[in-house]
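>>> pasting a predicted model and its sequence here:
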Amino acid sequence: MNPVPHTPDADAIDALIDAMSFTEKVGQLNQRLLGWKSLTRDGSGRLAVTDELKREIDRWGGLGVLYGLFRADPWSGRHWGNGVRPEERPEAIRLVQEAVLSRGAHGIGALLSEEAPHGHQALGGTILPTNLALGATFDPQAVREAEAAVAAELAASGVHIALVSGLDVARDPRWGRCEECFGEDPLMAARMCESIVVGMQGENRSKVGRGGVAVVLKHLAAQGEAVGGRNGQSAIIGTHDLHEIHMPPVVAGVKAGALGFMAAYNDIDSMPCCANPWLLRDYLRDRLGFDGIVMADGLAVDRLEGMTGSIPGAGRAALLAGVDVSLWDQGFASLERFADDESVVAAVDRSLRRVLNLKAMFGLLPVGCGGGDGRGPAGSTERITVGRGSVAVPSAPAIEAAMADAQEKSRELASSCMTLLDGGDAMADIRAAIADEQAGPIIVAGPFADDIACFLGDYTAPLPEGRDTSVYRRLRERFGDRVMLAADGTGLEGTDWLEAAVVVAVVGGTSERSYDSEFADNGAAASVKGRGATCGEGVDLCDVTLPWNQDALLDRLRELTSAPIVTVVVSGRAHVLTHVLEVSDATLWAGYAGPYGPDAVVSVLADAAPMPGRIPVTLPARAGVVPVRYNDRQSAVHVYRDAEEPVLLPFGHGDRATGAAAIERACVTRSGDIEVTVRVGDCPGAVNLFARRIGGVRVPRLAELVDSVRVPGPCGWSGTVRMDVPAEAVTDPNDDAIRVRLWVGVPEHGEADECEVVVRR
């Protein structure tokens, strides 16, 4: 296990635990209060603590963890008119922590946790591309740098815990939360999780409490495997697939030093993740050596009531299974009634020690227990001191500087997400027509032609005034009145269509929630009406063709003009794009590329910017063939009589992903690992190495991604890159020898592109 840089005083923490009542101990494990309800505004508009916060502190003699103090979105009801603005974060921290210290019994500050699935969900907070879009970059180093910048922003704001998506693997495009996954591949998910943890916490947790934050990775485990793509439902999965597909990012997170994991809503073969002793104790702690906290997902503990028969029983079951910290539920708030239950008392002390160890890393304990030692947000110049308690207050200039850096990282990542699906030969003519000032109109069409929210994904705060833009507006800024808007294909003269130089169609889906939306009790979308959200938590679909009859819109555009159509797909799941590719001259996939997505799209169209992305999921040819994944064990080709070719485009497809690289040499080293040299020629983005095992006692996967390397030079670079495959990636412990076929490009391959080695255990 990685060493902890800020080792708390164990004896002092033991003494602190001994001094606490059982109710006070239980209070430290609770994260019941919605943070945005802890502050209000007085008659002069200044921030003030609420009676609800005071009652919560008084009930427990302190406060364990406070969730979402800065959260702003339609569910919280916070926006630029009533939420905490960036410049107000220092005052918000001062008010809350002062209340906790002054009303609490032991001088223990509160841990502050914030949603950061892809950036900070707060007013002015940096929004990164969603994970599915980041998966298209195949660039863990860039993700690490961006997450480090987001962590610096959070730390500068006085936040301690970032709740970050990364463990989920996209196995069924019907699931609305596919956008939170890095794709369908476990190796890339694992590398991205490592990047999140090291970026936010530093190597060996070196930044925790020193300009970084503690990461709680979510969701543990196999949530992407839920039957039918239905959120939070049963994962019907065998042991081998569980460990091969869903556990690699967990293992990577533990090895990188993650300080927290969030137990998911779903069950695995009838065992709820937040009440699964094997998952949370035997596997996570005993086998992997995890030493941080396990947090339940929002209200997940209370959902155990149907299993246990009562809310208190639900809290007890989750605690004994290995959950340390609650999230909004009443189950953990009911634990104080088990003061005579020896097993509960012992489990509370174990979980409390983990929480206090984490607080010590941020200087939130009383002086002498790891608190009051100067640690705090970067740039902080003030401390609140009440009795034995002392907590640092952030600095507004430091917050502003950190936000600027993180937003620049978001801009860079948006460009790396751009993925060419089809029409590479047509792009030169399309770009020339756009650049030709004497050519006809540039018509921007589609439901998202003049929309920015579609690029943002779920779990995002409203953008500040002046930051809202779109593909249409960015093109109009560049090319003036030549650029015309026809979102639904109407509103223009027939001559405009006849004379058009290019039509840019912006289609796909959106995870935008409006402020009049209906929500479930955990903040997920409760209902979607009309042209509401088509993706995100609570928006599972049985039909993954493009919503709102967008295929028909493309047909209408084709009838109106003979100009080339370049279609930009903005989406958070693997939609069926068969008709899009048939109608369009070129197709660009942008995922949810974040607030700088429109800029990146226009750079591709107007500046010939490279399109280095690789799609991180398999695109189905028909809705009825899902789920279909590149690393399934059996092929779906020629199975369905009405859809014999079920795959439209394979995992890893992108600009020159095939034919631009070839294996020069592959050999097995003395350690049994495989060393591969690949010749690369003019291949933007990543080079992916795939393998297929031959031999053994189990049905092999059709293909497995075993390494991925970013081309080290600019577009057009040629040379060789080295790729390495650990023996354990392609063998089982009981195998004597395994033949391994290797190839580069995409999972579909021909015999001429393969090489073969034998790996012996």
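Everything's here; your move. Numbering: from 1, shown residues only.

>>> only C-alpha atoms from now on, for both contacts and neighbour counts.
Fine.

>>> what about residue 507, which SS state?
Residue 507 falls in the strand class when you classify it by DSSP: H, G, I helix; E, B strand; the rest coil.

>>> how about the contacts made by it?
Applying CA atoms under 8 Å, 6 or more residues apart in numbering to residue 507 gives the contacts 446-449, 550, 567-570.

>>> in PyMOL, how would I select just the buried ones from those?
Listed next is the PyMOL selection for buried residues among these, using 16 or more other CA atoms under 10 Å:
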select buried, resi 446+447+448+449+550+567+568+569+570
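
>>> want to compare, so here's the second one:
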Amino acid sequence: MKQTDLEKLLADMSLKEKVDQMLQLSGAFYLGDENSVLTGPANDMGIGKEDLEMAGSILGAAGADTMKKLQDDYMAKQPHHIPMLFMMDVIHGMKTIFPAPLAQGATFDPELSGECASAAAKEASAAGLHVTFSPMVDLVRDARWGRVVESTGEDPYLNSRFSEAIVKGFQGDDLKTPGKVASCIKHFAGYGGAVAGRDYNTVELSEHTFREFYLPAYKAGIDAGAAMVMTSFNTINGVPASTNKWLMRDILRGEMGFDGVLISDFAAILETVAHRSSKDAADAAKKALEAGVDIDMMTSVYAANLCRLVEEGEVDEHLIDECCLRILELKNKLGLFENPYKDADAEKEKAYNLCPEHRALAKKAAEESFVLLKNDGVLPLDTAKKIAFVGPYTNNHEIKSSWSFTGDSKDCVTIQEAAEKVFDASRTTYAEGCPVIGNDVELIGFTETTPKKYSEEELAAMEQSALQAAKEADLVVMPMGEHYLQSGEATSRAMIDVPEIQMELFRKVLAVNPNVVVVLFNGRPLDLREISAKAKAILEVWFPGTEGGSAVVDVLTGKKNPSGHLPMSFPYCVGQAPVSYNEYSTGRPNLPGMKERFRSKYLDIPNAPLYPFGYGLSYTTFAVSDVVLDQNEMDKNGRIAAKVTVKNTGDAAGCEVVQLYIRDDYSDVVRPVKELKGFRKVELAPGEEQEVTFYITEEDLRYYRLDGTFGSEPGTFTVMIGNSSTTENSAVFTLK
């Protein structure tokens, strides 16, 4: 449909029609008995029959045949036969589940994540979906916040590269293309900065920090063409994001140039009343509309108030026209006016879901995401030895994260299922040892699953079997970690430990066999002090998804050499949170070897995290040469080539992530101690070496200056190149 035709359509629509295009309801409202819905949930929300029939979009329903029927029913009742939008949280896979986003960040391979997003889009679009609420690009520094699992980490540069790659993977170059869905960047903005790591809490950030660290990844996704943006629950400058006109009008639409659809998070507009920044639902509707929020997700705030507010002269209908037109434009970009089903096809849905190609990609992504945190020479495993797999993730299908509800855990390959195909049964034993969480741990408010409660006799029997297996083995592999419902939305944790019931098993296993390899499943950085001190090796595997078990076995046996690097620092303990490598310089730094009292330090723990951003080991070793610059001075139109030679100095082929960091040695505004500005994955055979070149331009040196403008300043800059954020391998140049 041409733009002029869309504008004619808009002009012919009633005010009520336009307002209901701005309403999103749950698919559950349309999949049951209408009378029950109208007298039950819809009535409780203040949603009438007309709203139900004319709501512009549906949340959380899928299935090609189901969506076709819903579309037919809707268009038959809609006065202008406008098609409905179908949206869902396809976060890291539809039916084939890829590694959780934080794990994908550990690959340092945005293109690979783009491929995963493309595969997810193929499955989702065949199921009738038009929009995915992904990627989440919130910067995260506080491991207490459960939603770190949905981010790609603590660094704005790394997050930006993943943001743009995932958007392009979902959308391609044209939303009408078969197998593509619209991507929604979330949560705008600053959601990852929740005070005390407590979900839905306020955010307290200076505008400088907000712009410098938190905004870049959103901007990268918008520049990549994201069709939608979702508001966040938090406040910015004391105003909730969903009613924050400065944030949405000035920054998002003005400075960033976003002209797509802006949707609230679930009930976020209404929640501004609980924030006490809106006096009632009508006031919230007015403020959100004035901020330019196009769709109200799952409340009646818009539907019940906007028509009356227009009639009473409280709001300008022109604002509603703007919002409705953007929604119509998105439907048009998806080609829904010509083909309201888009790609919904039950046969293709069946063919794409969990197809061999997607499973192979899921396995590759999982392997690339694993981070070897420690290895005292016990990995890769010697399969000639007698090995015991002991721990609650040995044969556990729940390895896909809490934000992958479209997938089915039974489709996930467990470690035991994969190991039984590789290890000699006469030399290998498997024992659960204990449940993931003990009877004393309550997952408050979760309805997805109720973890089984075990009797004392059952727990004792599980433990006894595990300890016997450990005692008889040459080496013990312990798959352990968080319960999958201990990370994700509304899962803030004050203590970021491995559940105590597992730590008790760990200690008892060590008492009978000190040769322990820990395989760690988790959705956030954990306090690993005890495990790090006592285990012979630690392999971080996150929540790896559908092919997780197969990938773990390939890496443990050396068929695949681990190459992941941490996208988020693992704190020494929770007392450091929030912690990140790119902290601002302080006037009293606690420099290495310094024992002075009046320094920025703790009395009882080190300043440095246990495992820093960018860290990751391999089954081989790498040497990085001194940094060589092709020139020592650069003007604003030039560039400098920074070179190192990377050599595989070990006995196995492997892949290293070479990382470029830059420090501004002097500026009017205090700057980070270093900032990631580039990375490159290099695959080398034993003894092989390769020159790696990074090109630095004036754009890489820009920041928000004292006067609020974005630009660079003349002066000296230190270039550091190595294999983690702790590198001091450096050279200096001057920007003239």
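Everything's here; your move. What you see is a predicted model, and the numbers here were worked out from it, not measured in a lab.

>>> need the TM-score from the superposition.
After superposition, the two chains reach a TM-score (TM-score structural alignment, normalised by the length of the second structure) of 0.86; 671 aligned residues with a CA RMSD of 2.8 Å.

>>> one step back: out of the contacts of residue 507 of the first structure, who's nearest residue 630 of the first structure?
Residue 630 of the first structure lies nearest to residue 569 out of the contacts of residue 507 of the first structure, by CA to CA, at 21.3 Å.

>>> quick one: residue 551 of the second structure is in a helix?
Yes: Residue 551 of the second structure forms part of a helix when assessed by three-state DSSP.

>>> what does it align to in the first structure?
The alignment partner of residue 551 of the second structure in the first structure, by TM-score structural alignment, is residue 600.

>>> can you give me every residue that contacts that match?
Residue 600 of the first structure touches 414-415, 418, counting by CA under 8 Å, 6+ apart.

>>> of those, which are reproduced in the second structure?
Mapped onto the second structure and checked by both residues aligned by TM-score structural alignment, their matches' CA atoms under 8 Å, these keep the contacts 414-415.

>>> ranking the contacts of residue 600 of the first structure by neighbours, who comes first?
Greatest neighbour count in these, by other CA atoms under 10 Å, goes to residue 418: 31 neighbours.

>>> quick check: it touching residue 599?
No: counting by CA atoms under 8 Å, residue 418 of the first structure does not reach residue 599; the two are 11.0 Å apart.

>>> if we can go back for a sec, quick one: which of the contacts of residue 507 of the first structure is nearest residue 223 of the first structure?
Relative to residue 223 of the first structure, the closest of these is residue 570; by CA to CA it sits at 23.7 Å.

>>> before we move on, the earlier item: from residue 104 of the first structure, how far out is the match of residue 551 of the second structure?
Residue 600 of the first structure sits 50 Å away from residue 104 of the first structure when distances are taken as CA to CA, to the nearest Å.

>>> roughly how far is stretch 123-142 of the second structure from the heart of the chain?
Computed by CA atoms, centre = their mean, to the nearest Å, the chain-centroid distance of stretch 123-142 of the second structure equals 9 Å.

>>> which part of the first structure matches it?
Going by TM-score structural alignment: stretch 123-142 of the second structure matches residues 153-172.

>>> for that stretch, measure first residue to last.
End-to-end distance for stretch 153-172 of the first structure, by CA to CA: 34 Å.

>>> likewise stretch 332-346 of the second structure?
Using CA to CA, the end-to-end distance of stretch 332-346 of the second structure comes to 23 Å.

>>> likewise for stretch 230-241 of the first structure?
In stretch 230-241 of the first structure, first residue to last residue: 19 Å (CA to CA).

>>> what's that stretch aligned against in the second structure?
Stretch 230-241 of the first structure corresponds to residues 198-209 in the second structure, going by TM-score structural alignment.

>>> chain center to the matching stretch, what's the gap?
Computed by CA atoms, centre = their mean, the chain-centroid distance of stretch 198-209 of the second structure equals 18 Å.

>>> adding distance to residue 213 of the first structure and secondary structure, write the contacts of residue 507 of the first structure out as JSON lines.
Putting those into JSON lines (distance: CA to CA, whole Å; DSSP: H, G, I helix; E, B strand; the rest coil) gives the following:
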{"residue": "446", "distance to residue 213 of the first structure": "41", "secondary structure": "coil"}
{"residue": "447", "distance to residue 213 of the first structure": "39", "secondary structure": "coil"}
{"residue": "448", "distance to residue 213 of the first structure": "35", "secondary structure": "coil"}
{"residue": "449", "distance to residue 213 of the first structure": "37", "secondary structure": "coil"}
{"residue": "550", "distance to residue 213 of the first structure": "42", "secondary structure": "helix"}
{"residue": "567", "distance to residue 213 of the first structure": "40", "secondary structure": "strand"}
{"residue": "568", "distance to residue 213 of the first structure": "36", "secondary structure": "strand"}
{"residue": "569", "distance to residue 213 of the first structure": "34", "secondary structure": "strand"}
{"residue": "570", "distance to residue 213 of the first structure": "31", "secondary structure": "strand"}
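
>>> tally of neighbours for the nearest residue to residue 95 of the first structure once chain neighbours are set aside?
Leaving aside its chain neighbours, residue 95 of the first structure sits nearest to residue 49 (6.5 Å; criterion: CA to CA, 6 or more residues apart in numbering). The number of residues packed near residue 49 of the first structure is 18, by other CA under 10 Å.
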